[in-house]
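Asks: Pasted the sequence and its predicted model underneath.
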Amino acid sequence: MKTIKTYENQNVVILGLAKSGLAASKLLHRLGANVTVTDRTEPEEEVKRELEKEGISSVFGEHPLSLLDNAYMVVKNPGIPYRIPFLQEALKREIPVITEVELSYELSEAPIIGITGSNGKTTTTTLIYEILAAAQKEPLIAGNIGTVSCEVGAKAEKDQVIVTELSSFQLMGIREYKPKIAVLLNIFDAHLDYHSSKEEYVEAKFNLFSHQDEEDYAVINADDPVISANLGSIKSKVVPFSRHKELKEGAYLSGNKLMFQEEEIISWDDVLLKGEHNIENVLAAIATCKLYGASTEAIVSVLKTFTGVKHRMQYVTNIHGRAFYNDSKATNILATKAALSGFKENVILLAGGLDRGNGFEDLEDALSCVKTLVTFGETAPKLEETAKNVGIQTIKCVDNVEKAVAAAYKLSEEGDVILLSPACASWDQFKTFEERGDMFINCVHKLK
């Protein structure tokens, strides 16, 4: 950890406790700041005792504006919008408002690789981490996917590298954050209930590049029109990736080959991770890891074995020639369409869940590879109707995921893919999509 005296005897307000707030408060306290935590929700007694033990002040149940008197800085929980009165008053008083990822950069002796985008952040971050680990680059993983960024930054050493997943919420709260390699995967309409406009959302994403210079790299999706329209603001070396264009200066798909510059890295058929959308995630990871000095051998070894992030097109196992995939994170039609696009084999699709009132007509053009549909949950009748519309002959309705796995296996043949990609939220039968995915995994392993 770098030795910094910036915060000694300074009054710092931590707005919103949670995991990141607790980590930031303890770290700043150790750096000599006078820290006060404020949260509208009372934390558990154990957390209160931890704060008291550290000597950290706290105010719960409200955010009194008096906390801003003589405040040096506010560190806010990323999920708290800037429009709340407390933050508006802080900005009016010109008090800096940051998120804890800024602290990570200030303290870290290691370079940082930052990954953002509307979709694919977790998969790409994990893949980059795994490749760099295989290449013996001593990576650490941080951000939304792992340990709180400032905790990792405080512990990182010079010969390591921090691979960080970053949201637009976090990126709105940076001042000097400067990744050695910044990765922007894509930009879709997202979180517009948090951001005041699409323009603000795009600006937040491009904050990732705002402090880079010509010694740094920007790995960007050349197929994304919003990204392409904003490249003029990037000062670092742009390294593109593309699924549709052969870009000899970056990573691209040529026929069925994944390339970096003019080097063939691997055939897409040999990559274990499935889903057409994952081609872009893999290309971004290849470009990033090659720029950081990973060998082609390390990249290939990971791509041939990487099963994906849990519940996101996760390869589970193969039983008697049937490959099982857990895509429980697919809580909408678009996600299930993306999952199905990755398979040439016959698919037995397990789908269903919470009925939000929509139909499934938009799923029809993606069902050409589906030979059997097994439905469950509130939306089962609608999904069955959709399957009949496209001529799927075998349709089975069951009560739950457990019975769906058993039915799918019974109806399958060697060479089939059995895919849980529900196209629906899980709340009719489960608390979370993770719980649904875990049920699927457990039932699959019971088949053995």
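Replies: Thanks, I have it. What you see is a predicted model, and the numbers here were worked out from it, not measured in a lab.

Asks: From now on I want contacts and neighbour counts done on CA atoms only, so please keep to that.
Replies: Fine.

Asks: give me the number of residues near Glu45?
Replies: For Glu45, the neighbour count with other C-alpha atoms under 10 Å is 9.

Asks: can you check Asp416 too?
Replies: Quick note: Asp416 (other C-alpha under 10 Å) scores 21 neighbours.

Asks: ok, it - contacts?
Replies: Gly321, Arg322, Ala323, Glu345, Asn346, Val347, Ile348 (C-alpha atoms under 8 Å, 6 or more residues apart in numbering).

Asks: Does the fifth one touch Leu367 like I think?
Replies: No. The pair Asn346 / Leu367 is not scored as a contact, 10.4 Å apart, by C-alpha atoms under 8 Å.

Asks: Which of these two has more residues huddled nearby?
Replies: Neighbours were counted for Asn346 and for Leu367 using other C-alpha under 10 Å; Leu367 has more, 21 against 18.

Asks: My guess is the more buried one contacts Ser341. True?
Replies: No. At 9.1 Å, Leu367 and Ser341 do not qualify as touching, with contact defined as C-alpha under 8 Å.

Asks: hmm, back to that, may I see the contacts of Asp416 organised as CSV, with secondary structure added?
Replies: Shown next, in CSV, are the contacts of Asp416 (DSSP: H, G, I helix; E, B strand; the rest coil):
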residue, secondary structure
Gly321, coil
Arg322, strand
Ala323, strand
Glu345, coil
Asn346, coil
Val347, strand
Ile348, strand
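
Asks: Could you look up the SS state of Val219?
Replies: Relying on three-state DSSP, one would call Val219 strand.

Asks: how many other residues sit next to it?
Replies: 25.

Asks: Second structure follows, compare the two:
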Amino acid sequence: MDQMNYQNKKVLVYGWARSGKAVYQLLKKIGANVYVTADEEPTDLFDDVNFVDDIDESFDLLVKNPGIRYEKEIIKKALNLNIPVITEVQVALDQFKGEVLAVTGSNGKTTTTTLIGKMLKADNVDVKVGGNIGIPVSELMLSDSQPRVLMLELSSFQLLGAQNIKPKIAVITNLFSSHIDFHHTRGNYLRAKFSITQHQTKDDYLVLNDSSIDSKDFAKRSQADDYYFSPTNTSVNTYVNDGTIYFDDEKIIDLSKVVLVGEHNLENILAAVTAAKIFGVSNRAIEKVLTSFKGLEHRLEAVGVIKERTVYNDSKATDIEATQKALASFKEPINLIAGGLDRGDDLNRLVPNFKNVVSLITYGQTKNKLQSAGEKAGIKQTVVVDTLKEAVAKAKELSRPGQVLLFSPAAASWDQFPNFEIRGEEFKKMIKNREGWS
């Protein structure tokens, strides 16, 4: 793809979070005339920042924080003035000369990105990992030396404003209806996701989940060479057969050696193995990672065995599908804490997944809908409370030795917490308080 020239361009950065600060510095470094705006003037602006309240026809470009909605007046005004609106990802990738590997999807992005990055590093590949995983791509580009490879996690928000992206290997972990509050329709959401492969050519690779209903359509419309993974279908590229992972019929590793637990993590592992093998990573490096990596914080994270209950923090389960996969990971009786922001999802979809749930404690905006789903599933103990603190106290009371206590909200955190990370940290603090266990 043609790279944008930023030299002497008048650019407005909208949003002053970590990515805003990074792209501001990068734009200054490459010779742009940079201005900053935000809904409220930040208190931590750099000394040399020109802060403005609005945009006008004198600007050449607007770089927005990925999470800022397109309904904002400044963005609508920019588009009406035919000023391009992009995210910092495009600015950064326009400066990068190496190979890009990129992961998107509805769930599993961060774990899959982390696994691939670790596999590349274990094979001594010069790689930096960033994007939605926590380090803005622009921040990675501030260094005077560039890595051979950028391993990126990209959200639909980032992709929507990075239309020039062309990864050597693109991975789509799975596709569900997600972030409809931002994208408004499933079609818009899928279009944002498709942009990860839109500009790939026959010399590039697209890794897809065989069980996602949209995968075949994406493969048909993409020019890239498509590869599929599946934990159940042995006719695809990367699969599981008799307890062993295979890639193109080559044995990679026995599942008994893999330490990362969870049904959903098996799909993440298969996606990562596919990308790593396409890139040329050795089986030795793949095995080194899979026999040592236990998972990321807040993603079916083992908190510990407390009073003979095994406790898991799955605060990252911000949608129904994530909680469905968490519930499928256990054969033991489950005491489930769930609840959070109500996005209008049909929580009755969880009813078939509640078969091992012996108590359901719900809180937050979705508490009553979740309780109703639990009652339909025949859960004997369903309790509605207002806060996570109350939910944890009740779960301590109802759970019994030998059972699982699982926090998997099936909802975003924003009704009571700033993000899923803080929500998960608070859960762990409450659980580790020894008071209240029956």
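Replies: Nice, thanks for sending it over. It should be emphasised that the depicted structure is a prediction, and the values quoted were computed from it without experimental measurement.

Asks: Got a TM-score for the pair?
Replies: Here the superposed chains carry a TM-score of 0.83, computed using TM-score structural alignment, normalised by the length of the second structure; 428 aligned residues with a C-alpha RMSD of 3.5 Å.

Asks: related to what we said a few turns ago, ok, so of the contacts of Asp416 of the first structure, who is nearest Asn256 of the first structure?
Replies: Using C-alpha to C-alpha, Glu345 comes nearest to Asn256 of the first structure of those, at 16.6 Å.

Asks: Please report how far that closest one lies from Arg322 of the first structure.
Replies: According to C-alpha to C-alpha, to the nearest Å, Glu345 of the first structure stands 10 Å off from Arg322 of the first structure.

Asks: Ok, Ile181 of the first structure next?
Replies: Applying C-alpha to C-alpha, the value for Ile181 of the first structure to Arg322 of the first structure is 39 Å.

Asks: picking that back up, list buried residues within the contacts of Asp416 of the first structure.
Replies: By neighbour count, with 16 or more other C-alpha atoms under 10 Å, those hold Arg322, Ala323, Asn346, Val347, Ile348 as buried.

Asks: how about a markdown table for those residues, with distance to Thr386 of the first structure added?
Replies: Shown next, in a markdown table, are those (distance: C-alpha to C-alpha, whole Å):
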| residue | distance to Thr386 of the first structure |
| --- | --- |
| Arg322 | 25 |
| Ala323 | 25 |
| Asn346 | 18 |
| Val347 | 16 |
| Ile348 | 15 |
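
Asks: where's Phe440 of the first structure relative to Tyr217 of the first structure, distance?
Replies: Using C-alpha to C-alpha, Phe440 of the first structure is found at 40 Å from Tyr217 of the first structure.

Asks: Neighbour count for the two, which is higher?
Replies: Taking neighbours as other C-alpha under 10 Å, Phe440 of the first structure and Tyr217 compare with Phe440 leading, 27 against 24.

Asks: That one: which element?
Replies: Remark: Phe440 of the first structure resides in helix 433-447, with elements defined by DSSP states H and E.

Asks: Contacts for that helix, please.
Replies: Under the contact criterion C-alpha under 8 Å, 6+ apart, helix 433-447 of the first structure has outside partners 311, 316, 319, 324, 326-329, 331, 401-402, 405-406, 420, 425-426, 430.

Asks: now with 7 Å?
Replies: Applying C-alpha atoms under 7 Å, 6 or more residues apart in numbering, the contact partners of helix 433-447 of the first structure are His311, Val316, Asn326, Ser328, Lys329, Val401, Glu402, Val405, Ser426, Phe430.

Asks: ok so, going back, overlap in contacts, Glu345 and Arg322 of the first structure.
Replies: Between them, Glu345 of the first structure and Arg322 share the contacting residues Asp416, Val417, judged by C-alpha under 7 Å, 6+ apart.

Asks: Check whether Glu276 of the first structure really touches Gly342, as I assumed.
Replies: Yes. When contacts are counted by C-alpha atoms under 7 Å, Glu276 of the first structure is listed as touching Gly342 (4.8 Å).

Asks: Show me where the stretch 1-150 of the second structure has its helices.
Replies: Shown for the stretch 1-150 of the second structure, the helices assigned by DSSP state H, counting those that start in this stretch span residues 18-29, 73-80, 88-93, 109-122, 137-140.

Asks: what do you get for the stretch 301-438 of the second structure?
Replies: Under DSSP H, counting those that start in this stretch, the stretch 301-438 of the second structure gives helices at 320-327, 367-376, 388-398, 420-432.

Asks: Quick check: which of the ones you listed is nearest to Thr238 of the second structure?
Replies: Nearest to Thr238 of the second structure, of all the helices of the stretch 301-438 of the second structure, is helix 320-327, at 20.0 Å by C-alpha to C-alpha.

Asks: Who are the packing partners of the closest one?
Replies: Of the remaining helices and strands, none touches helix 320-327 of the second structure by 3 or more C-alpha pairs under 7 Å, 6 or more residues apart in numbering; DSSP states H and E.

Asks: Go again with 10 Å.
Replies: When contacts are defined as 3 or more C-alpha pairs under 10 Å, 6 or more residues apart in numbering; DSSP states H and E, helix 320-327 of the second structure sits against helix 263-279, strand 334-339, strand 404-407.

Asks: tell me the most buried of these?
Replies: Scoring those by mean neighbour count under mean count of other C-alpha atoms under 10 Å gives strand 404-407 as the most buried, with a mean of 28.
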